[in-house]
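**Student:** Prediction below, plus the sequence it came from.
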Amino acid sequence: MYMLRVLVADDHPMFRQGVLSVLESAEGIEVVGEAVSGEEAVRLALELRPNVVLMDIRMPGLNGIEATARIKSQYSDIQILVLTMFKDDASVITAMKAGARGYILKDADSKDIVDAIRSVASGKAIFSGDVASRMIEFATRPISRFDHFPDLTYREKEVLSLMAEGLSNSEISRALELSTKTVSNYVGYILNKLQVTSREQAISKAKGRS
């Protein structure tokens, strides 16, 4: 019988042991290793070549998103399933940009976790229900709604859209893979072009015209 090889990366011992217990009792799944940091997750993934890495986001040292990007840059066939308590837009977007195939929350039940692992292993994308609805809403919210600001470039419209979503400069930098200095520059350009003096005024003007 074909066994799905899974690496579990999470720095919380009790939660990690709970997940291991679930996976070890699941048919067709073999836990090949466990990591407690992003660095260890990368090392073990490259060494053990699992089918799926179950990846937490917040870990000591290298975080799960950076670890995901490093693993995917080496072995694109290793699928990453993020299992975390964070469901903010920036975390979801940056995880997917890094190469994660799925994103589920730690309050998911055992069956959902096992099903999600099998889904990403088969090449499907999987999200927890509330995360999925937010991603669909985000993805389908067109940048073109800011076409009434013709002086803004496409990238400036992207930044303004994320500002209107409530993301901070650091969150926007992660979502768009830009430096925080570059994002800060874009915000400055936006304020000048919209003829406002603050971020709040820009957001208010954007929402008033969207």
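**Tutor:** Yes, it's here.
**Student:** make it CA atoms for all contacts and neighbour counts henceforth
**Tutor:** OK.
**Student:** check which helix or strand covers the residue most central in space within the chain.
**Tutor:** By C-alpha atoms, centre = their mean, the chain has its centre lying nearest to Ala95, at 2.2 Å. Using DSSP states H and E, Ala95 falls within helix 89-98.
**Student:** Could you report the distance from the residue nearest to Ala26 when sequence neighbours are not counted to Ser25?
**Tutor:** For Ala26, ignoring the flanking residues on the chain, the nearest one in space by C-alpha to C-alpha, 6 or more residues apart in numbering is Val114 at 7.3 Å. Look at Val114 and Ser25: by C-alpha to C-alpha, to the nearest Å, they are 10 Å apart.
**Student:** repeat for Pro142
**Tutor:** For Pro142, the distance to Ser25 equals 44 Å [C-alpha to C-alpha].
**Student:** Presented hereafter is structure B, for comparison with structure A:
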Amino acid sequence: MSISIAIVEDERNYNNALKKVINYQQDMKVIAQFFDGSDAMQNLPHISPDVVMMDIQLQDMLGIEIIEKLRKEMPDTQFIMCTSFEDDEKIFNSLKAGAMGYLVKGESMDKILSSIRDVYSGGAPMSFSIARRVLKHFERNLTEIKGFDELTEREKEVLELLSEGLLYKEIADKKCISIDTVKKHVGNIYRKLHVNNKVEAINKFNHFKN
């Protein structure tokens, strides 16, 4: 049984090139082509392909929006982003929306074909550069979480009071400690959170709180 594929791509030449190469394979077939988002949004649920090759920046909307709106209607369809965008925001918004793969348009057709087979079999194919970005993002988050966990209870209390806008003297009075002790706690907070100033420390604190 062949893998059924829909292509959502407003660049006609690339859309047609994908279709031609895919249809040349014995194990897959393009059953629909869409050149704008609204047409794809309206018709994709009726054909429910196994895999959708989705461009991010369509002329009338973002491919991310289409996935967000159709994901529940099409639980058996796997979406692969195929785009020229490599920025973190679009990558993570795509993955959060429900895309199971993310390919850069410069990839070879062999890579694209193997990615279709991979996602159909339950994999999560990504271009090498995208996979590196994802890993670095999680490494960075783990480092930040570790730093926050290293704070003592008193340091967390001082950081919370800083985030409320209290001055060192006000914190010292509230906690019945000296200003020098407050400064020492603040220095430890900066070191453990890998920040250089109060604003960065408060931003990280608010991030963990949320």
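**Tutor:** Looks like it came in fine. Because the structure is a prediction, the values reported are computed rather than measured.
**Student:** Superpose the two chains and report the TM-score.
**Tutor:** Their TM-score after superposition, calculated using TM-score structural alignment, normalised by the length of structure 1, is reported as 0.70; 159 aligned residues with a C-alpha RMSD of 2.1 Å.
**Student:** on that earlier part again, the residue nearest to Ala26 of structure 1 belongs to a helix?
**Tutor:** Yes - assignment of Val114 of structure 1 by DSSP: H, G, I helix; E, B strand; the rest coil places it within a helix.
**Student:** Tell me which helix or strand the closest residue to the residue nearest to the centre of structure 1 other than its chain neighbours sits in.
**Tutor:** Leaving aside its chain neighbours, Ala95 of structure 1 sits nearest to Ile65 (5.4 Å; criterion: C-alpha to C-alpha, 6+ apart). Assigned by DSSP H and E, Ile65 of structure 1 belongs to helix 64-74.
**Student:** Compute the inter-axis angle for that helix and helix 89-98.
**Tutor:** 10 degrees (axes from the mean of the first three to the mean of the last three C-alpha atoms, to 10 degrees).
**Student:** thinking again about what came up before, Val114 and Ser25 of structure 1: which is more packed in?
**Tutor:** Using other C-alpha atoms under 10 Å as the criterion, Val114 of structure 1 and Ser25 rank with Val114 on top: 16 against 10.
**Student:** Correct me if wrong: that one contacts Leu23.
**Tutor:** Yes - between Val114 of structure 1 and Leu23 a contact is recorded at 7.0 Å, counting by C-alpha atoms under 8 Å.
**Student:** follow-up on the earlier one: return the distance of the residue nearest to Ala26 of structure 1 relative to Glu34 of structure 1.
**Tutor:** Using C-alpha to C-alpha, Val114 of structure 1 is found at 16 Å from Glu34 of structure 1.
**Student:** Same question for Phe15 of structure 1.
**Tutor:** 12 Å.
**Student:** Of those two, which one has the most company?
**Tutor:** Using other C-alpha under 10 Å, the more surrounded residue of Phe15 of structure 1 and Glu34 is Glu34, with 21 against 12.
**Student:** is it fair to say the more buried one lies in a helix?
**Tutor:** No - going by three-state DSSP, the assignment for Glu34 of structure 1 is strand, not a helix.
**Student:** which residue packs closest to it, ignoring adjacent ones?
**Tutor:** Nearest residue to Glu34 of structure 1 in three dimensions, chain neighbours excluded: Val8, at 4.7 Å (C-alpha to C-alpha, 6+ apart).
**Student:** Surely that neighbour is in a helix?
**Tutor:** No - counting by three-state DSSP, Val8 of structure 1 is not part of a helix but strand.
**Student:** neighbours of it, just the number please.
**Tutor:** Neighbours around Val8 of structure 1, by other C-alpha under 10 Å: 27.
**Student:** Check whether it really touches Gly33, as I assumed.
**Tutor:** Yes - taking C-alpha under 8 Å as the definition, Val8 of structure 1 is a contact partner of Gly33 at 6.4 Å.
**Student:** In contact with Lys157 of structure 1, which residues?
**Tutor:** With contact set as C-alpha atoms under 8 Å, 6 or more residues apart in numbering, Lys157 of structure 1 has these partners: Ile143, Phe146.
**Student:** secondary structure element for it?
**Tutor:** With DSSP H and E as the test, Lys157 of structure 1 turns up in helix 154-164.
**Student:** how big is the angle separating that helix from helix 89-98?
**Tutor:** Angle of helix 154-164 of structure 1 versus helix 89-98, following the same axes, to 10 degrees, is 140 degrees.
**Student:** what about the strands in structure 1?
**Tutor:** Secondary structure of structure 1 (DSSP state E): strands at 4-9, 29-35, 52-55, 79-84, 102-105, 126-127.
**Student:** so what secondary structure elements neighbour the last one?
**Tutor:** In this structure, strand 126-127 of structure 1 packs against strand 102-105, helix 110-121, with contacts taken as 3 or more C-alpha pairs under 8 Å, 6 or more residues apart in numbering; DSSP states H and E.
**Student:** most neighbours per residue, which of the ones you listed?
**Tutor:** strand 102-105 (a mean of 26; mean count of other C-alpha atoms under 10 Å).
**Student:** tell me the average deviation of that strand from structure 2 after fitting.
**Tutor:** Comparison of strand 102-105 of structure 1 with structure 2 after fitting gives an average deviation of 0.4 Å (mean C-alpha distance after the TM-score superposition for structure 1).
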